[in-house]
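Trainee: I'll drop the sequence and a predicted model, then ask my questions.
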Amino acid sequence: MSGLLVLDRRQTAAALRPDAVLDAVGRALVSIARDEVSAPPRIAALTPTGLLGAMPGYVPGLGLAAKLVTVTADPRHPGRGFHRGLVALFDEHDGRALALVDGESLTEVRTAAVATCSALALAVRPGLGRVAVVGAGAQARAQLALLATVLPEAEVTVAGRDPVRAGAAAALHPGARVAGVEEAVRGADVVFCCTGATAPVVRREWLAPGVHVSSVGGSRGPELDSGTIRDAVLFAEWTGAATAPPPAGAHELQDLAPGRPVALLGSVLDGGHPGRGGDTDALTVFKSTGHAALDVAAVRVACDVALERGWGVRVDL
């Protein structure tokens, strides 16, 4: 069929099958580590309330795509924000636009998938053990929904500033409970930090030996304190997480000591890096900044599933 396939928000979310997204995101991370991906650092136009970022990327075997994403503060709720946008998939051979999907739901699912990949690769306990999800917004809900699908037996605690919102988020995972941030983090084997924080919400003294922390928020500031970064074995999607300034790089990784290593998660998945290397007491931190290759992976899954199931509308564009 000819024309551009357009998926609305509901169709995009339904087409992002968790197992397929986890697999595709893992492939994209490995391609980043092998230096097979073409993706310039994210650029952004800044506004008084946020930014508009552009993220094009090409991943061999997955495709060519670009995301336009806005990150803005919510004027009605200080400390909260929005991530909105569009993702377009193109034919890598002749340049035709193939599909256009909702960027908000795609970003949520692929970010939850990469965080889960990091935990599965770096956590000490099989099945992740005791899990804390810090945050109660859209990204935290996406993380909980993914965990409910792939690890429904995990012992999950949700922590957020608003107990009502945290309770609503916790309802997405069977048996999840609600606690304060410090209590949730102190009792965890794995911490998923999914906030819009502008200042640290996780403290080093709360983290027990052997904890894995996956931090995917913090677009406007650090989620993790300097002590956590100081003591951790660090991982990221790409080297620019530490070498590029925000919004491309991570706030937490800007002032590392010269020569401080930041390993690529794809190298762990590919077997080229030992991860925690058998050190069950090491603190590991995966700091996600997002990467265009992950959007390529997720939009490929969404397009393939939609084509298989006959979803979406065609536009002559």
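Mentor: Nice, thanks for sending it over. Numbers count the residues shown, from 1 in each chain.

Trainee: make it CA atoms for all contacts and neighbour counts henceforth
Mentor: OK.

Trainee: residue 145 contacts residue 173, doesn't it?
Mentor: Yes - counting by Cα atoms under 8 Å, residue 145 sits close enough to residue 173 to count as a contact (6.4 Å).

Trainee: residue 45: neighbour count?
Mentor: Residue 45 has 10 neighbouring residues, counting by other Cα atoms under 10 Å.

Trainee: below is an additional structure, to be compared with the one above:
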Amino acid sequence: MNGLRILDREQTRAGLDPLRVLDAVAAALVALSRGEVSAPPRIAAQAPAGLLGAMPAYVPGLGLAAKLVSVFADPSRPGRSSHRGVVVLYDAHDGTPVALMDAEPLTAVRTAASATLSMRALAPDPRRIAVVGAGVQARAQLDLLAALGLDVPVTVGGRDAERVAALAAAYPFARPGGIEDAVRGADVVFCCTGAVAPLFPRAWLAEGAHVSSVGGSHGCEVDAATVADAALFAEWPGAAAAPPPAGAYELQGVDPGRVVLLGSVVDGRHPGRDGAALTLYKSTGHAALDVAAASVVHAWARSTGAGNLLASAD
């Protein structure tokens, strides 16, 4: 039966097989780097406490989708923000909406997938990993590391010791710590916060470390010294060329020529790391990644019959 399949949060989460999302996001990043994706820069309406962003995209082989998402800081919990909204997947041939799903788990998993791909491409053999944050995005990152079965110690760092300890306790390979404890000596640092100011100084980073920063919707998650010293990678050229909310706060004023597209490293067209250089992957959250994750969820929903199907009027 044709129609619009509606998936709630738990159904959306169930369809986000992490390894399939990883493969789909890799394909989307490669398509982005080759100029094959149709997607305007993200636009947003600014409210007093946050923003509502609109993100449509078409990715050949993956589909056509649009996300409406609100990103609101939580003043009672500094450094944390919420991402709530919906993703609508369309039939790319006739424009019919075919699925509506919850944006929050989808955004978290596709973002963790892109961050993990940056590690695979730029620091594939870490001996120690740091995950900075204790919210939804940090949990999604730890879930993906668990799905990969990496035998690498992970330190979860954050300002709220109680929440950090509770999160780390859910993963046998993880231990809790402060931000400095987590970052110093780590080969890979995943920054997964809603911070509006840099989380740590450049001096805490080991030489040759790889930093993945996926937060910073409201300000800089990474300091200027790290940006200045690092080889820079991103999903799309607008990460540096476009102003926020489409571009990254950290990359404003940076020569866009310094930014290498991660997809060009994923498919081998760019060598990636230059020796022991510090590397930084700065994610702005591109709509192509939402299309990738939505395609995985929809395929699962169709195969299992999950969701409520609203029959087409015709």
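Mentor: Alright, I've got the coordinates. Note that this is a predicted model, so its numbers are computed, not measured.

Trainee: can you list residues touching both of residue 145 and residue 173 of the first structure?
Mentor: Common neighbours of residue 145 of the first structure and residue 173, using Cα atoms under 8 Å, 6 or more residues apart in numbering, do not exist here.

Trainee: what lines up with residue 225 of the second structure in the first structure?
Mentor: In the first structure, the residue matched to residue 225 of the second structure (TM-score structural alignment) is residue 227.

Trainee: measure the residue nearest the centre of the second structure to residue 282 of the second structure for me?
Mentor: The centre of the second structure sits closest to residue 111, judged by Cα atoms, centre = their mean, with a distance of 1.8 Å. Distance, residue 111 of the second structure to residue 282 of the second structure, using Cα to Cα, to the nearest Å: 11 Å.

Trainee: can you give me the helices for the second structure?
Mentor: Ranges of helices in the second structure, per DSSP state H, are 9-14, 18-33, 103-122, 136-148, 161-168, 179-183, 224-229, 238-241, 262-266, 287-304.

Trainee: which part of the first structure matches the shortest one?
Mentor: Using TM-score structural alignment, the residues of the first structure aligned to helix 238-241 of the second structure are 240-243.

Trainee: let me see the contact set for the nearest residue to residue 87 of the first structure once chain neighbours are set aside.
Mentor: Using Cα to Cα, 6 or more residues apart in numbering and skipping residues adjacent in sequence, the residue nearest residue 87 of the first structure is residue 67, 4.3 Å away. Residue 67 of the first structure makes contact with 53, 54, 55, 56, 85, 86, 87, 88, 103, 292, 295 under the criterion Cα under 8 Å, 6+ apart.

Trainee: pull up the gap between the closest residue to the first one other than its chain neighbours and residue 54 of the first structure, please.
Mentor: The spatially closest residue to residue 53 of the first structure, leaving aside those adjacent along the chain, is residue 44, at 4.1 Å (Cα to Cα, 6+ apart). Spatial separation of residue 44 of the first structure from residue 54 of the first structure under the definition Cα to Cα is 6 Å.

Trainee: correct me, but the match of residue 225 of the second structure touches residue 202?
Mentor: No - at 9.9 Å, residue 227 of the first structure does not count as touching residue 202 under the criterion of Cα under 8 Å.

Trainee: who has more neighbours, those two?
Mentor: When residue 227 of the first structure and residue 202 are compared for neighbours, residue 202 comes out ahead with 24 against 12, by other Cα under 10 Å.

Trainee: that one corresponds to which position in the second structure?
Mentor: Using TM-score structural alignment as the criterion, residue 202 of the first structure maps onto residue 200 of the second structure.

Trainee: kindly report the same for residue 289 of the first structure.
Mentor: Superposed on the second structure with TM-score structural alignment, residue 289 of the first structure falls opposite residue 284.

Trainee: what about that match, neighbour count?
Mentor: Using other Cα under 10 Å: residue 284 of the second structure sits among 25 other residues.

Trainee: not counting its neighbours along the chain, what's nearest it?
Mentor: Leaving aside its sequence neighbours, residue 284 of the second structure sits nearest to residue 248 (Cα to Cα, 6+ apart; 5.8 Å).

Trainee: separation between the one you found and residue 197 of the second structure?
Mentor: As defined by Cα to Cα, residue 248 of the second structure lies at a distance of 13 Å from residue 197 of the second structure.

Trainee: give me the common contacts of the two.
Mentor: Common neighbours of residue 248 of the second structure and residue 197 are listed as residue 220 (criterion: Cα under 8 Å, 6+ apart).

Trainee: among those two, which residue is more densely surrounded?
Mentor: More crowded of residue 248 of the second structure and residue 197, by other Cα under 10 Å: residue 248, with 27 against 14.

Trainee: check contacts around the more buried one.
Mentor: Neighbour list for residue 248 of the second structure: 216, 217, 220, 239, 240, 242, 282, 283, 284 [criterion: Cα under 8 Å, 6+ apart].

Trainee: can you pick the most crowded of those residues?
Mentor: Counting by other Cα under 10 Å, top hit in these: residue 282 with 32 neighbours.

Trainee: ok, that residue touching residue 213?
Mentor: Yes - Residue 282 of the second structure is in contact with residue 213 according to Cα under 8 Å; the separation is 5.1 Å.

Trainee: what do the two both touch?
Mentor: With Cα under 8 Å, 6+ apart as the test, residue 282 of the second structure and residue 213 reach no residue in common.

Trainee: now which residue in the first structure aligns to the residue nearest to the centre of the second structure?
Mentor: Counting by TM-score structural alignment, the partner of residue 111 of the second structure is residue 111.

Trainee: its match against residue 216, yeah?
Mentor: Yes - counting by Cα under 8 Å, residue 216 is a contact partner of residue 111 of the first structure at 7.1 Å.
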